[in-house]
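Student: 3D, please:
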Amino acid sequence: MGESEDDVVVSDDGRRLRPVKSLLRALDVLTALARSERPLTLGEIVEQTDFSRTAAYNVLATYELRGLVRRDDQGRYELGWGLFELGERARSRSDLTDVARPVVEDLAESTGETVLLGVLDQGSVIYVEKAESRRSIRMVEAPGRRLPLHESATGLVLLAHAGTTLRDRYLEQQDSRSGLTQRVATILATGVAVSVQDLDPDLSSASVPVHGPDDHVLAALTVAGPASRLTRERVEEFLPALVASAASISKAVGGRTHP
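Tutor: Down below sits the predicted model:
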């Protein structure tokens, strides 16, 4: 039998994948728990995942056995420490985060603003490092948070430097967003994404790529803060330090260091 297009998912690097649908549905349970600010009852999980009550219970029980889910004293479900263990193992195997951490911290100290390191994952940006501003207004982004690529300067840098298959597909899907294609072209030409209240009326940010071997962009390094403090002039002031910090990380992981 031929491959149904409904069964195919195109990966970030253009490969055609056929995921196990039942496994994807089971992972929806973890997604529901991750998005909730509080533990969920079995009934709430059923409502959010469209599982039957029995199927949802069986999935949760399986996760509980592996430590991926736990129950509180009221019988509600929340993410388990097993996920933290897996996340830390993934993090510990990345030279990028080890190298970037002190650079991110130093840049936050010198600029007085929040510094973020984000990577491309499954067509979105996920933050893997953060150094918080010591000033009164802080950023809500944190390691592990995932956002659409078009919603942040970090994501726009990653989109601009993504493979052509992913980039073209993403731009086609978001073609109703005025100027996104032109913005990506500008980032490729200038090497930096600057947002002053245009992506978020309360936020300003600037982001540059971190290059790995073979000129591959591994991540995007970003300085961000409230627009009331980060005017366009202020952003321009710290751009050299941002570019230099990204180059420092790039050099440490074997990538090129010029903008």
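Student: rest of the way, CA atoms for contacts and neighbours
Tutor: Noted.
Student: Just the strands from the chain, written as ranges.
Tutor: Residue ranges of the strands in the chain, as given by DSSP state E, are 9-10, 16-17, 69-71, 77-79, 114-121, 124-131, 146-148, 193-196, 203-211, 217-226.
Student: Just confirm residue 96 contacts residue 253, I think it does.
Tutor: Yes - with contacts counted by C-alpha atoms under 8 Å, residue 96 reaches residue 253, the gap being 6.8 Å.
Student: Please say which of these two ends up with more neighbours.
Tutor: The neighbour comparison of residue 96 against residue 253 (other C-alpha atoms under 10 Å) goes to residue 96, with 21 against 18.
Student: what residues are up against that one?
Tutor: By C-alpha atoms under 8 Å, 6 or more residues apart in numbering, the contact set of residue 96 is 249, 253.
Student: next one: residue 132
Tutor: By C-alpha under 8 Å, 6+ apart, residue 132 lies in contact with 108, 113, 114, 115, 138, 139.
Student: Dump these into JSON lines; add neighbour count and distance to residue 198 as well.
Tutor: Shown next, in JSON lines, are the contacts of residue 132 (neighbours: other C-alpha atoms under 10 Å; distance: C-alpha to C-alpha, whole Å):
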{"residue": "108", "neighbour count": "22", "distance to residue 198": "23"}
{"residue": "113", "neighbour count": "25", "distance to residue 198": "19"}
{"residue": "114", "neighbour count": "26", "distance to residue 198": "18"}
{"residue": "115", "neighbour count": "28", "distance to residue 198": "19"}
{"residue": "138", "neighbour count": "14", "distance to residue 198": "19"}
{"residue": "139", "neighbour count": "17", "distance to residue 198": "17"}
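Student: structure for this one too, so we can compare:
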Amino acid sequence: MRDGARGDEEGKPMANTSRGPRPVADGLEIASGDIQVVSRVVQLLRLLASNGTIDLVSAAEELGVGKSTAHRYLASMENHSLLQRRDRNRYEFGVLLAELGTMALSRLGVTDLAGPVMEEISVRMRQTVVLSVWNGQSPVVARVHEDSSRTAHVSIKVGSRLGPSTAQAVVFWAFRGESLYRFGAGAADATEEELAEVRRTGISFRASRTEGVSAVATPVRDPAGRVVATLAIVGIAQFVPEGSDSPMARALLAGAETISRRLSNPLEGAAD
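Tutor: The predicted structure follows:
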């Protein structure tokens, strides 16, 4: 090849089809390679939503590429918090996706409308109140109203992922057939009898003996009746009574009903 030019076997210049701008209808130019990257990232996220986790082998098979290319995608998505490692070989939803999911849910008004209700319950019950959403695999904390009236109280960060044995996970899983969300692989740490009882009462109670913390949770529904969040009281175990008819359980049921009602009529909350 003369003058350093690239060519094919016959010495003819090669057309660069993998890079370069691609014109679109509005006059903007978008690199075709960038479109492919976005498409592949979406493929991997859909695979993750279906399976709960992805690894190098499943990513390569899904994209139809070699493992080295799939690894670059997974590493980049991890660096940008779209993914995070569950263990050495498997990836799960990252913090950024949880944040984006919370923002999307905020557009429905759930997190904003829940605020005053959470504050009222927290002050009355003297406990921390938590609103959680589902990220496809586990509950994620979307809003918190902490109780500070006691010397010892529970503190939870927004964006925290909750485990399968939590009251919130049990609620989401019990009502998965009536949920706004898609559910991947895995399950809550609960028996079918417990899930049936949660569906009957609308209340899940869980206590952690190792951490000394208990939680009571109930579902929050949108105007279509779909479960979009959980509302929970989380506190020191000795201050959180068990039972679906406890004062805290009743406060949560009433609070969740108020949030759902205000989703249908936001002006109701503004009038209070």
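Student: Mind checking the TM-score on these two?
Tutor: The TM-score (TM-score structural alignment, normalised by the length of structure 1) is 0.61; 196 aligned residues with a C-alpha RMSD of 4.1 Å.
Student: picking that back up, including distance to residue 171 of structure 1, could the strands of structure 1 go into a markdown table?
Tutor: Shown next, in a markdown table, are these (distance: least, C-alpha to C-alpha, whole Å):
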| stretch | distance to residue 171 of structure 1 |
| --- | --- |
| strand 9-10 | 15 |
| strand 16-17 | 19 |
| strand 69-71 | 36 |
| strand 77-79 | 34 |
| strand 114-121 | 15 |
| strand 124-131 | 13 |
| strand 146-148 | 12 |
| strand 193-196 | 16 |
| strand 203-211 | 19 |
| strand 217-226 | 19 |
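Student: Spatially nearest residue to the aligned residue in structure 1 for residue 233 of structure 2 (excluding sequence neighbours)?
Tutor: For residue 233 of structure 2, the aligned residue in structure 1 is residue 223 (criterion: TM-score structural alignment). Spatially, and ignoring its direct neighbours in sequence, residue 223 of structure 1 is nearest to residue 115 (4.5 Å; C-alpha to C-alpha, 6 or more residues apart in numbering).
Student: Tell me which residue of structure 2 lines up with the one you found.
Tutor: So, by TM-score structural alignment, residue 115 of structure 1 is matched to residue 129.
Student: Is it correct that residue 211 of structure 1 is in contact with residue 248?
Tutor: No - Residue 211 of structure 1 lies out of contact with residue 248 (C-alpha under 8 Å); the separation is 10.0 Å.
Student: Settle it for me: which of those two has more neighbours?
Tutor: Taking neighbours as other C-alpha under 10 Å, residue 211 of structure 1 and residue 248 compare with residue 211 leading, 26 against 20.
Student: could you list every residue that touches the alignment partner in structure 2 of that one?
Tutor: Matched by TM-score structural alignment, residue 211 of structure 1 corresponds to residue 221 in structure 2. Neighbouring residues of residue 221 of structure 2 by C-alpha under 8 Å, 6+ apart: 227, 228, 229, 256, 260.
Student: With adjacent residues omitted, what lies nearest to the most centrally placed residue in structure 2?
Tutor: Geometric centre of structure 2, nearest residue: residue 135, 2.0 Å, by C-alpha atoms, centre = their mean. The shortest distance from residue 135 of structure 2 to any non-neighbouring residue, by C-alpha to C-alpha, 6+ apart, is to residue 98 (5.9 Å).
Student: isn't the one you found right next to residue 138, touching?
Tutor: No - the criterion here is C-alpha under 8 Å, and residue 98 of structure 2 misses it with residue 138 at 10.0 Å.
Student: how much does the longest helix seen in structure 1 stray from structure 2?
Tutor: When structure 1 is parsed with DSSP state H, its longest helix is helix 232-252. Its matched residues in structure 2 lie on average 2.1 Å from helix 232-252 of structure 1 after superposition (mean C-alpha distance after the TM-score superposition for structure 1).
Student: Same question for stretch 96-107 of structure 1.
Tutor: Stretch 96-107 of structure 1 versus its aligned partner: 0.9 Å mean (mean C-alpha distance after the TM-score superposition for structure 1).
Student: Using neighbour counts, pick out the buried residues of that stretch.
Tutor: Using 16 or more other C-alpha atoms under 10 Å as the test for burial, stretch 96-107 of structure 1 gives 96, 97, 99, 100, 101, 103, 104, 105, 107.
Student: Kindly state which residue of structure 2 is aligned to the second one.
Tutor: With TM-score structural alignment as the criterion, the equivalent of residue 97 of structure 1 in structure 2 is residue 111.
Student: Any idea how many residues pack against residue 188 of structure 2?
Tutor: Neighbourhood size, residue 188 of structure 2 [other C-alpha under 10 Å]: 20.
Student: try residue 62 of structure 2
Tutor: By the other C-alpha under 10 Å criterion, the neighbourhood of residue 62 of structure 2 contains 14 residues.
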